[in-house]
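Participant: Here's a sequence, model it:
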Amino acid sequence: MNIFLLISLSSPTFLLAYSIEQHTLSDLRRFKVKGVVGRFAVDRNALERELQNRKQQDVACGHEVKLQLPQSLPQTSYDTSHQGEVTLTDAFITDHTLADELSIDLNEQVATSYKVLVVAIPVVLGTTKEHGILPLHVFTNSTKKVLSAYGTNYDYISQLNDFEEGDDGTVRILLGDDVITYQVQDEVKCKGENKVGKDFNEVLGKIITVTNYPLPLDWGCELLGSQISFCQVLNEVQCGLAAVGGDFCILTSTSSSERCPSTIKILNITGVFQQMIPFLEETVPNESFEAEFIDREHTTGIKYPCLTH
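Facilitator: This next block holds a predicted model:
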């Protein structure tokens, strides 16, 4: 029998749930990612603090959440007892589902193709200890609203109009006088000897698990309405979704993938960007110890509860 205890809290998890059956909603959205993703070694304690802070925000269920750093990942080149890693992804995302289903009016408001810089931590999730990804920040220069399929909530996305891109692959993202500057290898063709067998994201498994815990699930359906197929599905299970607060994961499968070696280097971080990602600022300038150019097609669904199950 499922038992629910309602409590009133300002925490993102406002409903404590016991013995909730796990559910999976498959094949809800399709999207494409094309760009460079790199791995950076950083102070492990700083990443541990980030995870602990997120659990503390979840007053009701944070103590039950299973969210931790991996003990090790393949092809690491750092001391895992003192360091962990973050990933930076500089890419263009195309949301096929929204591109196909948005009305003319909504198409003027909601982005279907946009550039992003994603900062994320590889994590271990749930009692089954699945490897996954916790996106910390997404920066985009889209002037339209971005409702990303590669996450459980769009509130972690910062829309900044000032992106400057140089001919040498240098990108400067500005917020007032504050800046983050990085450099990526110019787009390369994944052909012949440049191809690699498996990109490093596949060390996480055939299904990439992503969470924005402790934020609740929000794919923008209040704006999109019932005309969008995934909003229709989510609307039918609203009670179950509400019962798990922020305990959601995205399950992302890969239908096609091209990849080849690349580089990405962080050159400078100042001001507010230092506050948002302090563990990167401490190592600047910093070149990734592994990076790849990727061109991948994904299908994504939702699993809940995820981190307490």
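Participant: When you work out contacts or count neighbours from here on, use the C-alpha atoms and nothing else.
Facilitator: Noted.
Participant: distance of Ile264 from Val37?
Facilitator: Using CA to CA, to the nearest Å, Ile264 is found at 8 Å from Val37.
Participant: what do you get for Leu241?
Facilitator: Taking CA to CA, one finds Leu241 at 31 Å from Val37.
Participant: out of those two, which sits in the busier spot?
Facilitator: Using other CA atoms under 10 Å as the criterion, Leu241 and Val37 rank with Val37 on top: 27 against 20.
Participant: Would you agree the more buried one falls within a strand?
Facilitator: Yes. Applying DSSP: H, G, I helix; E, B strand; the rest coil, one finds Val37 inside a strand.
Participant: contacting residues around it?
Facilitator: Thr87, Leu88, Thr89, Asp90, Ala91, Ile264, Ala291, Glu292, Phe293, Ile294 (CA atoms under 8 Å, 6 or more residues apart in numbering).
Participant: can you list these in a markdown table and add secondary structure, neighbour count and distance to Leu136?
Facilitator: Shown next, in a markdown table, are the contacts of Val37 (DSSP: H, G, I helix; E, B strand; the rest coil; neighbours: other CA atoms under 10 Å; distance: CA to CA, whole Å):
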| residue | secondary structure | neighbour count | distance to Leu136 |
| --- | --- | --- | --- |
| Thr87 | strand | 20 | 10 |
| Leu88 | strand | 24 | 10 |
| Thr89 | strand | 24 | 12 |
| Asp90 | strand | 25 | 14 |
| Ala91 | strand | 21 | 16 |
| Ile264 | strand | 28 | 18 |
| Ala291 | strand | 26 | 19 |
| Glu292 | strand | 25 | 20 |
| Phe293 | strand | 29 | 21 |
| Ile294 | strand | 24 | 21 |
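Participant: Going by distance to Glu130, which of those wins?
Facilitator: Closest approach to Glu130 among the contacts of Val37 (CA to CA): Thr87, at 17.7 Å.
Participant: here's the other one to compare against:
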Amino acid sequence: GIMRSHTRGDFDQLQKRDMVFTNLANKAVLAARERGVYVVCVTSSYWDNEFRPRGYNHVSHGNPDGLMLKDVSNEILHSHTPYEQGLVHAPEIPEFSICPSSGTGSSSIHWMLNAELANKLAHNDAKSVDKSAQYLQVLTERVRGLKVYFNRIQETAEIMAGRIRQGGRWFAKSIEHPGFASEFHVACGVRVVNWGDWEAAKEKNIMLISAISPAYREEVRLALEKQVEGAYVIGIGPSSSDGVSPHGRLIDVADAGFDNFSPESGGVINIPGRTETICPTSGIVGNVIQQMIIAQWADEMVRLGSIPYFLMGVYREGGREYNAAMKPFFELQGF
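Facilitator: Predicted coordinates for the structure are as follows:
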């Protein structure tokens, strides 16, 4: 991307004609705007704002100065991720919705902004809306294309449910792009992933590998090693990269392979004058596939009378207490 991530201390350094995108609403942000900084606030599931019930957030993710986004910003962008974070409402898990969405919504806005800013910096006469709309169209088409995997996801989830109920462990790895694995344990994420003793029942285990390259050597090696042990391997990644479809692709090696429909080593946006394309879709589409698998697996588990545990967001009031109270029951049940 062309933007730099900010820290809380950066607001004091910003001056007139600077621009900042933030989820925060506090005195430092307000002071920056009053100095002439153009402040764009982006809604987030994690940080308190005026678009959720008062008192929903834990004080650690609140606004100690009593300010809201409208009080500190020149503009508000909506990520369209619900303040509950989860997208799936499971009657058997009434405490909160499951399967997080913040990464999808926030990342989409991030790359849309990068696309539009890069285009405008390169061309003074650029249209007011151009590359961001192009990015969103490509991303949306690719996510909609995942419907071809509905049956495969259901079959995969059935196998996973059987293995987990028999004591198997479910691990997730992403070596080239480690961010994938972290999306399992965010607010409303599934608790069982990357927990327990892999060695205890290796022939019943599940290994899910998410990739941004079709045949990243370490990820393919990991898939093969775990298959030899008896694990059921799920592979998510592209089928090709810049027109090259290599031998031994992860999605071919895996027992269940899912194409993320993102065959670019760079991104989907081409800016004349730049040597490389920008703004990828691989991370977002790959994570959507992960969450689809989790949702269907949870449904299969419930059908079999085994309700799995999920993590309540610690950003919300009661989240820490819920997770602490749930822990011994989860450890006893194993999922």
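Participant: Kindly provide the TM-score of these chains.
Facilitator: After superposition, the two chains reach a TM-score of 0.24 (TM-score structural alignment, normalised by the length of the first structure), with 136 aligned residues with a CA RMSD of 7.0 Å.
Participant: so what secondary structure elements neighbour the helix or strand where Leu174 of the first structure lies?
Facilitator: Here Leu174 of the first structure sits within strand 170-175, counting by DSSP states H and E. Other helices and strands packing on strand 170-175 of the first structure, by 3 or more CA pairs under 8 Å, 6 or more residues apart in numbering; DSSP states H and E, are strand 162-165, strand 178-184.
Participant: now for the shortest one, which elements pack on it?
Facilitator: So that's strand 162-165 of the first structure. strand 170-175.
Participant: please redo it, this time with the cut-off set to 10 Å
Facilitator: strand 130-140, strand 170-175, strand 178-184 (3 or more CA pairs under 10 Å, 6 or more residues apart in numbering; DSSP states H and E).
Participant: quick one: which of those strands is nearest Leu106 of the first structure?
Facilitator: strand 130-140 (19.0 Å).
Participant: what's the angle from that closest one to strand 170-175?
Facilitator: Per axes from the mean of the first three to the mean of the last three CA atoms, to 10 degrees, the angle that strand 130-140 of the first structure makes with strand 170-175 is 70 degrees.
Participant: Strand 130-140 of the first structure packs against which elements?
Facilitator: Strand 130-140 of the first structure packs on strand 67-68, strand 83-95, strand 113-125, strand 157-159, strand 162-165, strand 207-210, strand 249-261, going by 3+ CA pairs under 10 Å, 6+ apart.
Participant: One more pass at 7 Å, please.
Facilitator: strand 113-125, strand 157-159, strand 207-210 (3 or more CA pairs under 7 Å, 6 or more residues apart in numbering; DSSP states H and E).
Participant: which parts of it are buried?
Facilitator: Glu130, His131, Gly132, Ile133, Leu134, Pro135, Leu136, His137, Val138, Phe139, Thr140 (16 or more other CA atoms under 10 Å).
Participant: circling back to that earlier point, who wins for proximity to Leu98 of the first structure among the helices and strands packed on strand 162-165 of the first structure?
Facilitator: Here strand 130-140 is closest among these (CA to CA), at 17.5 Å.
Participant: which of the contacts of Val37 of the first structure lies closest to Phe163 of the first structure?
Facilitator: Asp90 (12.1 Å).
Participant: can you pull the contacts of the closest one?
Facilitator: By CA atoms under 7 Å, 6 or more residues apart in numbering, the contact set of Asp90 of the first structure is Gly35, Val36, Val37, Val116, Leu117, Val118.
Participant: Report how many residues lie close to the first one.
Facilitator: Each residue near Gly35 of the first structure was counted by other CA under 10 Å, and the total is 24.
Participant: Quick check: the gap between the closest residue to it other than its chain neighbours and Val118 of the first structure.
Facilitator: Spatial nearest neighbour of Gly35 of the first structure, chain neighbours left out: Ala91 (3.9 Å); criterion: CA to CA, 6 or more residues apart in numbering. Noted for Ala91 of the first structure: a distance of 8 Å to Val118 of the first structure, by CA to CA.
Participant: Kindly report the same for Asn286 of the first structure.
Facilitator: 16 Å.
Participant: cool, and Val124 of the first structure?
Facilitator: From Val124 of the first structure to Val118 of the first structure the distance is 19 Å (CA to CA).
Participant: So these two - more neighbours on which side?
Facilitator: Using other CA under 10 Å as the criterion, Val124 of the first structure and Val118 rank with Val124 on top: 22 against 18.
Participant: Hmm, Ile208 and the more buried one touching each other?
Facilitator: No. With contact defined as CA atoms under 7 Å, Val124 of the first structure does not count as touching Ile208 (11.5 Å).
Participant: what is in contact with those two at once?
Facilitator: With CA under 7 Å, 6+ apart, Val124 of the first structure and Ile208 have common neighbours Gly132.
Participant: where along the stretch 201-335 of the second structure do the strands fall?
Facilitator: Assigned strands in the stretch 201-335 of the second structure, in chain order: 206-210, 232-237, 256-259 (criterion: DSSP state E, counting those that start in this stretch).
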